[in-house]
Every structure is written in C-alpha cells, then in structure tokens.
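S.K.: kindly return the folded structure for what I paste below:
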Amino acid sequence: MELDFERCYRAVDSRDPRFDGWFVTAVTSTRIYCRPSCPAVTPKRQNVRFLPSAAAAQREGFRACLRCRPDAAPGSPEWDNRADVVARAMRLIADGVVDRAGVPGLASRLGYTERHLHRMLHAELGAGPLALARAQRAQTARILIETTDLGLAEIAFAAGFRSVRQFNETIRDVYGRPPSALRSSAVASGAPGTIMLRLPYRAPLHADGLFEYLAARAIPGVELADDGRYQRTLRLPHGPGSASLTPRDGYVQATLRLTDVRDLAPAVARCRRLLDLDADPHAVDAALATDPALAETVEKEPGVRLPRAVEGFELAVRAVVGQQVSVAAARTVLGKLVRTCAPTAGELLFPDAATVAEAPDEAFAMPATRRRTVRALAAAVASGDLVLDNGTDRAEATEKLLELPGVGPWTAGYVALRALGDPDVFLPTDLGVRRGAAALGLPDEPAALAGYATRWRPWRSYALIRLWRNA
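M.R.: Next comes the predicted model:
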C-alpha cells in the first residue's frame, strides 16, 4: 500500500483520529508503533516510518504503544468497502478463519493458492495471512487478559495460540512485557463467559438512526432493543452466544456472553460489521454533501451508517419475508419461523439453513410461493452452492441469488446492501426510497431516480439509507 509520507506525518502531527486504522506510525528510536492520534509527543521525521498495518509493524519488530493501543483502533474502512481478494481475505481473517482452518482453509475459501494469497497480502499490507492472524490473536489475548479472570494458559488457547510458549513470546514481542504484566487488577466481575469491551469507531456516528432501524426490525426472542441498547443472540463457530451493544461517545460498549471464549474474535467482528463501525463517515458525508439535495440531511445527521447483519443467511431470509409486507408483519412471520424451529424454549437463535430447509409448512406464515423461495434459498446455502458470509464474492453471490425462484433485483440488492456490506447499492423501485426522494424534491420514478443516483457513487448505499430516513 502506497503511503504518502507528508500526508501521514501531518495526520500524526495534528493527532487526527480520522486516520486511525488506515496506517500505523512506527518510531525507529523507541521501536514502538502507534495509531496516528496517539497523544504522545510527535516523533521527529527522521525517526518515523509509516506502515499499512499493525501486523507489518509487528513483523518488523515494533511493539504496540500501551498508551494509544493501536491494535484496538477501528479497522480500515477499505476492507468493508472493497470487493477484491485482499479485502475478502481481511474480512475472513477478522472472523477467525485462519485460527479455525489455517492458511490452507483461507486460501481454499478464496479460490487461490497459499503462495499467491501470501504474495497479494504482503504486497498491500506488508504481512502475510499468518502475521495478520497473529496480530489479531495478540489483541484477543490482551482483551481476555485485561477483562477476564481466566488463567493465562486458558487465554492462550482461547485466543488461538497453539501453545503457551507461542502465546508468551507473541505477547512479549507485541507489547514488550509478559502476559502477567498486562493483567489488570480490576477484572470483569460478570458471570463466567461474560466479556465487556469497547468497540471504537470513527466519529461521528448517528447512533439513534442506526439503533432505531435495528429496533424496528427486531425478531422477538432473537433480538431486543430498549433504552438505547440493542441485544441479540449469535450463532458462533464454537457455540451460541449473545451481545448487548450500547452506543457511547467514541465507542460502543459491548457485553458479550460466550459459550466458548475462542469465539471472542468472531463475535467482535460480527458486532462491528452489524453496526458498520469501520466505516469512514468523513469520506461518505463529504461526497454526499456535494449534492444540494442531500447537503441539509448530511449536515443535520452526520455519520449515518449502514445497518448490516451478523449472518448472511438470516438477512437473506429477512429480505425474502419482507417482500411486499410491512416491517411489523415481517417481524411476526420471522418470529413464528424462529419459534417453530427452536429446539428449546428461552433465548432463541435464528435457525441455520439446513433447519429452515427441512422446516414444516406451519413454520412459514406466508404464501406458498414465498415459502418455496425461502426453502430454495435455505437449500442453496445449506449445500454450499450459495455463500453469504463476509468473505464471499459479492458479484457471484448476487448472481446466484437472482437464479433462485422468487428472488428479483430488489431482494438481491437488499442482501448485497446489508448482508454483504456493499457500499454502492441502490434500490430505485423501493417505495420508501421513492418517497424519500420525493420528500427531497428528487425524481421518484424508478428509472429517473436510478439515473440521478449515479452521482452518489461509490456511496449509493449510504444515500439510500438517508432517503429511507426522509421517507
């Protein structure tokens, strides 16, 4: 990744938090790397190097600053916005694929050889998949050390390390001190398996709009929204879990309840994805504000995000169920589907694809044609013919969605918007979008509106959310 020295140095000199996550500052005199907004004295030019990732800094022998915690900065917005192989790899690494399936599993998932994948990642990020996964394991371990009373050996394996020795060496390399020195005297006092942590974001964040959207669509038993807080259950690789998310100034407070602490990294990644916390609101808002029709709403509500999803299949089912029905009606239908498919009473998980594909007719409170669509969708995901996770090829997934009976451009676009995180989706036939456009004095006929929306590229998804809010 090309980093302009002068631009980066100006960002560091002004301690600009907008650049946190875009690059790290490696100080050669101290062998420490920081985020751009670090409050420490700005290092001299001759002592500074700018690197594209924490993993690259660690690979070259730099230790993480314990003051600004560069490993806890918001992620680069590129990995959510881009659809290329490097971005898909980064999303999968964040979800813990390397820890669970190794580099061969990551390469197979992306359809490339390990050697070629390593070459692509190293060329752009200065580190290969193992180094990137190692950096994430170190961050996961630090969170567990500082927020739980788990034994250090337990933390080592929970964070994904293969041995306690590897764990000790990595923590010393990354933080310049042994794990025992990182342990805080104030440990989390919650129940076993409960972890409290902060999820940072780039300000501004229009939290009210984001949480209102999720609250209006909350499925009873799976999600709960009250008093500005959003809670939901999570299907994680090693067992069920749940998350409680509350927006604060500069971060979202997260309380995670995990069956297995090895699921910390995937749980964090899914919560960040759900709330679009790695977005760059300055870039988005600056582009949309150039259109006089959107300038006022951008000024009034800066930092509008995309309400996304923790699981692609769940969102795709929501999209199909939501065809031509109200939000309240869709919640009722989805609630019945969840209750019918649930193995036990109490806290519910959204059913997986195989369960939905085999569910009885009474689970689907919808017309027969839509029921067939949901079953076809579930069968395609269960068989692996359709992949809707955060590492999938967006164009390929959209094409496969459109091949399913009963799935048209609106449904496929809605899935791309929320499940796949595509920042440049537009739904000109959507009634809410058309009403929002009319309210702003824009054309509301689909073809004309689609033509007008081309000026909002590559952020049409964010413009769409603003139109919905103005409907």
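
S.K.: every contact and neighbour count from this point should use C-alpha atoms.
M.R.: OK.

S.K.: name the element the most centrally placed residue in the chain belongs to?
M.R.: In the chain, the centroid-proximal residue (C-alpha atoms, centre = their mean) is Arg273; its distance is 1.8 Å. In the assignment (DSSP states H and E), Arg273 maps to helix 264-275.

S.K.: tell me which residues are up against that helix.
M.R.: Outside of helix 264-275, the residues within contact range by C-alpha atoms under 8 Å, 6 or more residues apart in numbering are 94-96, 136, 140, 159, 199, 210, 234, 236, 243, 256, 258, 278, 305-311.

S.K.: tell me where the chain has strands.
M.R.: Along the chain, counting by DSSP state E, strands occupy 24-27, 32-34, 48-51, 63-64, 194-200, 223-226, 229-236, 239-248, 251-258.

S.K.: which elements pack onto the first one?
M.R.: What it means is strand 24-27. For strand 24-27, the helices and strands in contact under the criterion 3 or more C-alpha pairs under 8 Å, 6 or more residues apart in numbering; DSSP states H and E are strand 32-34, strand 48-51, helix 54-59.

S.K.: adding mean neighbour count and distance to Glu396, write those out as CSV.
M.R.: Compiled in CSV, those are given as follows (neighbours: other C-alpha atoms under 10 Å; distance: least, C-alpha to C-alpha, whole Å):
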stretch, mean neighbour count, distance to Glu396
strand 32-34, 26, 38
strand 48-51, 19, 32
helix 54-59, 26, 30
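
S.K.: one more to put side by side:
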Amino acid sequence: MRMHEFALSADGPFDFGASLRFVEDWPATSALPSDGRALRFGYCAEADWLPIGVRVTAAPGGVAVATTRATGREIRGEVARILSLDVDGGGFARLGEGDPVLGDLRRRSPGLRPVCFWSPWESACWAVIVQRSSMLVASRIKQRIAERYGAEVTIDGQVYAVFPPPVTLLEAGGLGLPAQKEEWLRGLARAALDGVLTTEHLRALPPEEALAELRALPGVGPFSAGLILIRGAGAPDAFPGDEPRLFAILREAYGLPEDAPKAAYRKLAEAWRPYRSWASFLFRAATYGGGGQEVDRKRAGEWTTP
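M.R.: Sure, this is the predicted structure:
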C-alpha cells in the first residue's frame, strides 16, 4: 500500500523517543504493537470521521509521518495535536527555573510532551468506559468495540482495528457495557456530531468554559472533563483543579499537607502558565514510567476514576 508522507517540526525541546516510551508504558495504549522505533496507530480522523492509519518516526527537529491516505491541513494538524507539536514548547523549559521540583522532573524527562488521545471523541468514550474499572480492563473493552464496529487499516503489514466514529456508535447496540454507559456513549456521539466534542470547539473556549461545557455532557464528571480537554483536545494550559490522583502526586512532590485545600493546588499550578497541562502531564507520566522512573504496574493497573 502506498503511504503518503509529510514532516512535522517541533518548536522547542522535543524527544520522540520519550513519547514512544510513554505510549508503550501507559496501560491505555500499551497493547499497541511496537518495535521501539515507530508509533503506529489507526483512528477516525476528526476532519471527516473516515479511518486512517498513521506511522510516526523520529526525524531531525521533529518527526516524519506516513499515512494510509492523502492528508490535508486538518489531518496534519490532528497528528501534530496528538504529539503536542501544535504548541510552541520553547517556554516550557524555563518554567523549571523558578520551580525546582518541576525543574528536576523536566531534567529527568527532557523533551517529553503530552501524548494525546487520537481525538476528543475517543478520549470521551474512554472516560466513560474506564469509570469504575481498571485501565487495563477498559483497554480490552475498547479494543473489542473497535474490532466489532470499527474499520481496519493496515500499516506496514500490521492490521489495526479503528475505534468507530460517532455515527456508527450512535446506532450500535450490544457494546458489552452496562446500559447506563452505553446510553452515555450515545449521548457523547450526538455531541461529537453536533460539533461540541471537537478539538476546534473546545480549544476555542477559555479552559474554564470548556471544562464547564464538558461537565454538562452525559457521563462526564470533573475528572473526565479534564481528561477530554487536556488529553483529548490537547489544550496546553488547563488545570481542572479536581483530580484526587494528581493531587496525591503533587502532595508528595511538594510536601503539601494531607488536608491541603483545592485552592492550594490551583495556586501551585498558576506558576506553570501557559503550560499547566504539560506540567501536570509530567507528574502523571512519571507514575507510568514515561518520565524515566520505575513504573508502578499494580497501581497503574488498578486505578479507577473517582
């Protein structure tokens, strides 16, 4: 199959190898086949909801990308968002100068940027599927849905099942989930088709407004809203301010008291502007091994959303 190639450049420090290691360690994507050199995945492009296969490899100053069909500006922008290459990261390195804790974390994972879900739509579905479940179990369920209702793309001889687009999931039944979750997924599908659950819409709003709008969607609470905005739409400067797991990591890192109010975490994050999402990602990534630390597999496998 002929692949269509293009390049993406990075403004500021970027280490594709670090991104690839994170994908390999993160339970939600650890099942993706990997040879340690390329990131390969299939998804329904937000630009037209049609399936596309993507291969990403390291290149001087950025990455080289090959896709299974021709791409335009919109899809190239989607791939850039997935790797956080749509943001100038030049200023991120300077944040560590005034924050020794963040500075130390950055030195141990130089060039690591957030790796996002393939689309806000897919991140929203994940947020519903993983509720009251482990990430490892949720990953298997999501894969089964992709195999049953999604298309297939072939990249370098490997077949990848693509998670179905909103219109398909809206009409699908028997997803293997509780009835309430299936109803929530159909509600999210309608929101995606209405243009609400899209990168363009969510990134056009101030983070606080985007989070409020997401919390109004079916099955989406404070944690899920932050996940969709930050790891789905790739918003670089958002801090949900209501994530117990992140709070626990920050308490340990900064020596905050157990009863620290939410305002203390928001105040801490103010120093990370305009990269609050990126800084938070580094703290989370360290627990999966992507930040250069030993991964706690048991904790990662058993974690469930609040």
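
S.K.: what TM-score do we get after superposing?
M.R.: TM-score for the superposed pair, counting by TM-score structural alignment, normalised by the length of the second structure: 0.77. Supporting figures: 272 aligned residues with a C-alpha RMSD of 2.8 Å.

S.K.: quick revisit: right, so of the strands of the first structure, which gets closest to Arg339 of the first structure?
M.R.: The minimum distance between Arg339 of the first structure and the strands of the first structure falls on strand 223-226, with 12.9 Å, by C-alpha to C-alpha.

S.K.: what range in the second structure matches the longest helix along the first structure?
M.R.: Longest helix in the first structure by number of residues (criterion: DSSP state H): helix 129-147. Residue correspondence for helix 129-147 of the first structure in the second structure, counting by TM-score structural alignment: none.

S.K.: how distant is that helix from the center of its chain?
M.R.: Distance, stretch centre to chain centre, for helix 129-147 of the first structure: 17 Å (C-alpha atoms, centre = their mean, to the nearest Å).

S.K.: select only the buried ones of the contacts of helix 264-275 of the first structure in ChimeraX?
M.R.: For the buried members of the contacts of helix 264-275 of the first structure, the matching ChimeraX selection, counting by 16 or more other C-alpha atoms under 10 Å, is:
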select :94,95,96,136,140,159,199,210,234,236,243,256,258,278,305,306,307,308,309,310,311
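
S.K.: quick one: Ala412 of the first structure and Lys400 touch, right?
M.R.: No - with contact defined as C-alpha atoms under 8 Å, Ala412 of the first structure does not count as touching Lys400 (9.2 Å).

S.K.: of the two, which one has the most company?
M.R.: Each of Ala412 of the first structure and Lys400 had its neighbours counted (other C-alpha atoms under 10 Å), and the higher figure belongs to Ala412 (21 against 17).

S.K.: ok, and the closest non-adjacent residue to Ser224 of the second structure?
M.R.: The spatially closest residue to Ser224 of the second structure, leaving aside those adjacent along the chain, is Ala127, at 5.6 Å (C-alpha to C-alpha, 6 or more residues apart in numbering).

S.K.: in the first structure, what sits opposite the one you found in the alignment?
M.R.: Applying TM-score structural alignment, one finds that Ala127 of the second structure aligns to Ala319 in the first structure.

S.K.: burial count for that match?
M.R.: The local packing count at Ala319 of the first structure equals 21, with neighbours defined by other C-alpha under 10 Å.

S.K.: what does Ser108 of the first structure give?
M.R.: A count of nearby residues for Ser108 of the first structure, using other C-alpha under 10 Å, gives 12.

S.K.: buried ones in stretch 436-447 of the first structure, by neighbour count?
M.R.: When burial is assessed from 16+ other C-alpha under 10 Å, stretch 436-447 of the first structure yields the following buried residues: Gly436, Ala437, Ala438, Leu440, Leu442, Pro443, Asp444, Pro446.

S.K.: what's the distance between the fifth one and Gly241 of the first structure?
M.R.: It stands for Leu442 of the first structure. Here Leu442 of the first structure is placed at a distance of 44 Å from Gly241 of the first structure (C-alpha to C-alpha, to the nearest Å).

S.K.: from Asp99 of the first structure, how far out is the equivalent of Phe6 of the second structure over in the first structure?
M.R.: Structural alignment places Phe6 of the second structure opposite Leu197 in the first structure (criterion: TM-score structural alignment). Distance of Leu197 of the first structure to Asp99 of the first structure, computed by C-alpha to C-alpha: 21 Å.

S.K.: what segments of the stretch 51-200 of the first structure are helices?
M.R.: Assigned by DSSP state H, counting those that start in this stretch, the stretch 51-200 of the first structure shows helices spanning 54-59, 78-81, 85-94, 97-110, 114-125, 129-147, 152-158, 164-175, 179-182.

S.K.: do the stretch 101-250 of the second structure as well
M.R.: Remark: helices assigned in the stretch 101-250 of the second structure by DSSP H, counting those that start in this stretch are 120-129, 135-149, 166-171, 179-193, 199-204, 207-215, 222-227, 244-254.

S.K.: contacting residues around Arg190 of the second structure?
M.R.: For Arg190 of the second structure, the contacting residues are Pro166, Val167, Leu170, by C-alpha under 8 Å, 6+ apart.

S.K.: in the first structure, what sits opposite it in the alignment?
M.R.: Aligning on TM-score structural alignment places Arg190 of the second structure opposite Ala379 in the first structure.

S.K.: what does Ser109 of the second structure give?
M.R.: Ser109 of the second structure maps onto Glu301 in the first structure, with residues paired by TM-score structural alignment.

S.K.: check Gly219 of the second structure too.
M.R.: Match for Gly219 of the second structure (TM-score structural alignment): Gly406.

S.K.: quick revisit: hang on, the match of Ser109 of the second structure packs against His206?
M.R.: Yes - counting by C-alpha under 8 Å, His206 is a contact partner of Glu301 of the first structure at 6.5 Å.
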